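**Q** heads up, no residue letters with this:
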C-alpha cells in the first residue's frame, strides 16, 4: 500500500454500481446528497462511466472525489474498451490518473483467458510501476450450480496466497466462496488496500446485501480494519435492483452508510 497519512476516520465511498439500473450520474448525485465522502466509478456499459472528462465533471459538480476506478473486467463488460485485457487495465490506470483516483480495482482473469492469466501477477506489478497507481486485485469465488462447482478464475479466486502487493477484499464475494473475511484481512496485513463492504447469507449467488442484513461478520471485519493501520477507503457496493422504488433504494444506501460509519469510527 502506498504511504499516506492515516486518517482519524476512514473515508466511506459509494460504488456507482449500487444505484444500478440507475446511471453513473445518479450514483454521484446520491453519494453526495446522502452523505458519502467519495465515489467508486464502475466502468461499464453506461457511456458516462467510460468517459474520464464526464466523470471528472460530475465529481466537480457534486463536490465529491472519485476514490477508485473499477476496471471493466466483469463478464458483462468484456467488450468495454476493446477485448484486450491489458489494454483495459492501462486505460483504467489512465482514467484513475485523469480523475484523481488512487486505486484501480481489478478482477483476476477468467480461466479461459489463459494467456492473460499466465503473466497476470507479474503484469499487475509492472502496471503499478508504470502508472504509479494501486492495482488492488479483488477476491472472487467459484461458480456453483447445484452440486457442481467451477473454478472460473486464474490463478485463483482468492488473492491472499498470490504475490499481489495490493488486494481488494469484498465481503459478498468471500461469503459466496465460503471464505472468512476477518481471517483474510489478518493474513493480508498491509496488503489490504481497498474494501468493498456488503453482506450475504452465504448463497452461491453473489448477493451484495446491505451490511447488517445478512450473516457475514461485517461489523467485526470493519472494526478490525478500523483498529488497524489501514488507510484505504471503504466502498459500499450493494445490490439495490430489487428496491421497490427510488425511496426504498435510497433507504438501503443510507442504511449501508450508517452501518459502515458506526463500525469504522475510530
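**A** The structure has been received and is ready for your questions. This structure is a prediction, so every number in the text was calculated from the model and none was measured.

**Q** CA atoms for contacts and neighbours, from now on please.
**A** Noted.

**Q** Next, work out how far apart residue 40 and residue 18 are.
**A** 10 Å (Cα to Cα, to the nearest Å).

**Q** So for those two, which sits in the more crowded spot?
**A** The residue with more neighbours, out of residue 40 and residue 18, is residue 40; 29 against 26, by other Cα atoms under 10 Å.

**Q** Which of the three states applies to the more buried one?
**A** Secondary structure for residue 40, judged by DSSP: H, G, I helix; E, B strand; the rest coil, is strand.

**Q** Quick one: residues contacting it.
**A** 13, 14, 15, 16, 66, 67, 68, 69, 70, 235 (Cα atoms under 8 Å, 6 or more residues apart in numbering).

**Q** If we use 7 Å, what do you get?
**A** Residue 40 sits next to 13, 14, 15, 16, 66, 67, 68, 69, 70 when contact means Cα atoms under 7 Å, 6 or more residues apart in numbering.

**Q** do residue 109 as well
**A** Contacts of residue 109 (Cα under 7 Å, 6+ apart): 116, 117, 153, 154.

**Q** how deep is the first one tucked in, by neighbour count?
**A** Residue 116 has 18 neighbouring residues, counting by other Cα under 10 Å.

**Q** what's the spacing between the residue nearest the centre of the chain and residue 94?
**A** Geometric centre of the chain, nearest residue: residue 196, 4.8 Å, by Cα atoms, centre = their mean. Distance, residue 196 to residue 94, by Cα to Cα: 22 Å.

**Q** likewise residue 140?
**A** Taking Cα to Cα, one finds residue 140 at 25 Å from residue 94.

**Q** ok, back up a step: which SSE is the residue nearest to the centre of the chain in?
**A** Taking DSSP states H and E as the definition, one finds residue 196 inside strand 192-197.

**Q** Put this next to the previous one:
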C-alpha cells in the first residue's frame, strides 16, 4: 500500500491514565498524533474549559472531540443532570474548536433521560451545530450469590446505537469485543452516519480490555482497511489502556505502536 490517509488519528487522554490530561497532550505531540480527544473527568484539568483551551494552544495540537462524562466513575462530574453534562460538553467543544461530542447511551436506571434520548440528541445537534456521536456499549454480567448469571441489558434504548435513529455514531472496538459484535457489520449499519472510531482491541473477555490494536482478536487491521476502502472521513481516536504499562517507556511503546498500526492499515 502507498499514500497517506486523509483521516486524522488522535489520542484519547484516557489512554495515558494514570497520568494526567496534560500528559495526554504531551504524549500526543511527542509521538506525532494529529489530534487529541479529551475524556472529561480524569482530572481537574479535563473538566475546566479554559485549562483544556490552554493545553491545546500551548501544545499546538487540535482537539477533535470531547468525551462527555457519562462513565460510572464520572456520574457526578459537572453535576448529576445528564443533559447539563452534554450542554457543558458542547461549551468545551466550541471553546477549543472540536466538532464532535462523544456520548454513551443512557444507563437503564436513567429512565427519564433514556425516554427522550433520541430526540434530545437531535435537538442538541440542531442547537449546537456539533456532532453528538453515540457510542456502542456492551452487555454486563450480573452476579447473584457470587455466581455470574448471564448478560444484562444495562443501556437504553439499546447498547448498539447503530440500529437507532441517530445522525452520528462512534464505534468502540473493545466494547464490540465484549458484546461479540462484528465491527465491520456495525460500520455498514451506520453507513455514512459513522463519524468516530475508538481504535483499540479486545479478546471477547467480559472485561473492557482496551488493548493495543492488533493485540486482540477483533481484526482491527481489517476494520481499518474497510474504513479506508469505504471512504470513511471521520476521526480515528486511539483509546487504549496503559494503566499497567509499568513504566513511562512501556507506555510510550504502546502509544507509538497504536499510532503506527493505524497509519499502516489506513493507507491505500
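**A** Everything's here; your move. Since we're looking at a predicted model, the values are computed, not measured.

**Q** Any idea what the TM-score comes out to?
**A** The TM-score (TM-score structural alignment, normalised by the length of structure 1) is 0.96; 260 aligned residues with a Cα RMSD of 1.0 Å.

**Q** can you pick the most crowded of the contacts of residue 109 of structure 1?
**A** Result: residue 153 is most packed of the contacts of residue 109 of structure 1 (other Cα under 10 Å), 22 neighbours.

**Q** Now check it against structure 2: what is it aligned to?
**A** Using TM-score structural alignment, the partner of residue 153 of structure 1 in structure 2 is residue 155.

**Q** Next, the contact list for that match, please.
**A** 105, 106, 107, 108.

**Q** so stretch 69-83 of structure 1 matches what in structure 2?
**A** Counting by TM-score structural alignment, stretch 69-83 of structure 1 sits on residues 66-80 of structure 2.

**Q** Among the contacts of residue 109 of structure 1, which one sits closest to residue 26 of structure 1?
**A** residue 153 (31.7 Å; Cα to Cα).

**Q** any idea where the helices of structure 2 begin and end?
**A** Assigned by DSSP state H, structure 2 shows helices spanning 21-31, 44-47, 49-59, 82-96, 111-115, 117-128, 173-179, 183-190, 220-229, 248-266.

**Q** Just name the most buried of these.
**A** Comparing those by mean neighbour count (mean count of other Cα atoms under 10 Å), helix 173-179 comes out on top with a mean of 26.

**Q** rewinding a little: of the helices of structure 2, which approaches residue 167 of structure 2 most closely?
**A** Short answer: helix 117-128, nearest of those by Cα to Cα, at 7.7 Å.

**Q** and the closest one with helix 82-96, angle?
**A** Angle, helix 117-128 of structure 2 to helix 82-96, by axes from the mean of the first three to the mean of the last three Cα atoms, to 10 degrees: 30 degrees.

**Q** which residue numbers in structure 1 go with helix 117-128 of structure 2?
**A** Using TM-score structural alignment, helix 117-128 of structure 2 pairs with 120-131 in structure 1.

**Q** Now the matching stretch on structure 2. Mean distance?
**A** Superposed on structure 2, stretch 120-131 of structure 1 shows a mean distance of 0.3 Å to its aligned residues (mean Cα distance after the TM-score superposition for structure 1).

**Q** what comes into contact with that stretch?
**A** 93, 134, 135, 163, 164.

**Q** Could you rerun that using 10 Å?
**A** 86, 89-90, 93-94, 96-97, 104, 106, 108-109, 114, 116-117, 132-137, 154-155, 159, 162-166 (Cα atoms under 10 Å, 6 or more residues apart in numbering).

**Q** can I get the helices of structure 2 in JSON lines with distance to residue 71 of structure 2?
**A** Shown next, in JSON lines, are the helices of structure 2 (distance: least, Cα to Cα, whole Å):
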{"stretch": "helix 21-31", "distance to residue 71 of structure 2": "17"}
{"stretch": "helix 44-47", "distance to residue 71 of structure 2": "14"}
{"stretch": "helix 49-59", "distance to residue 71 of structure 2": "19"}
{"stretch": "helix 82-96", "distance to residue 71 of structure 2": "11"}
{"stretch": "helix 111-115", "distance to residue 71 of structure 2": "15"}
{"stretch": "helix 117-128", "distance to residue 71 of structure 2": "16"}
{"stretch": "helix 173-179", "distance to residue 71 of structure 2": "13"}
{"stretch": "helix 183-190", "distance to residue 71 of structure 2": "22"}
{"stretch": "helix 220-229", "distance to residue 71 of structure 2": "24"}
{"stretch": "helix 248-266", "distance to residue 71 of structure 2": "23"}
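
**Q** looking at those helices, which is closest to residue 205 of structure 2?
**A** That would be, of the helices of structure 2 and by Cα to Cα, helix 173-179, which comes in at 5.8 Å.
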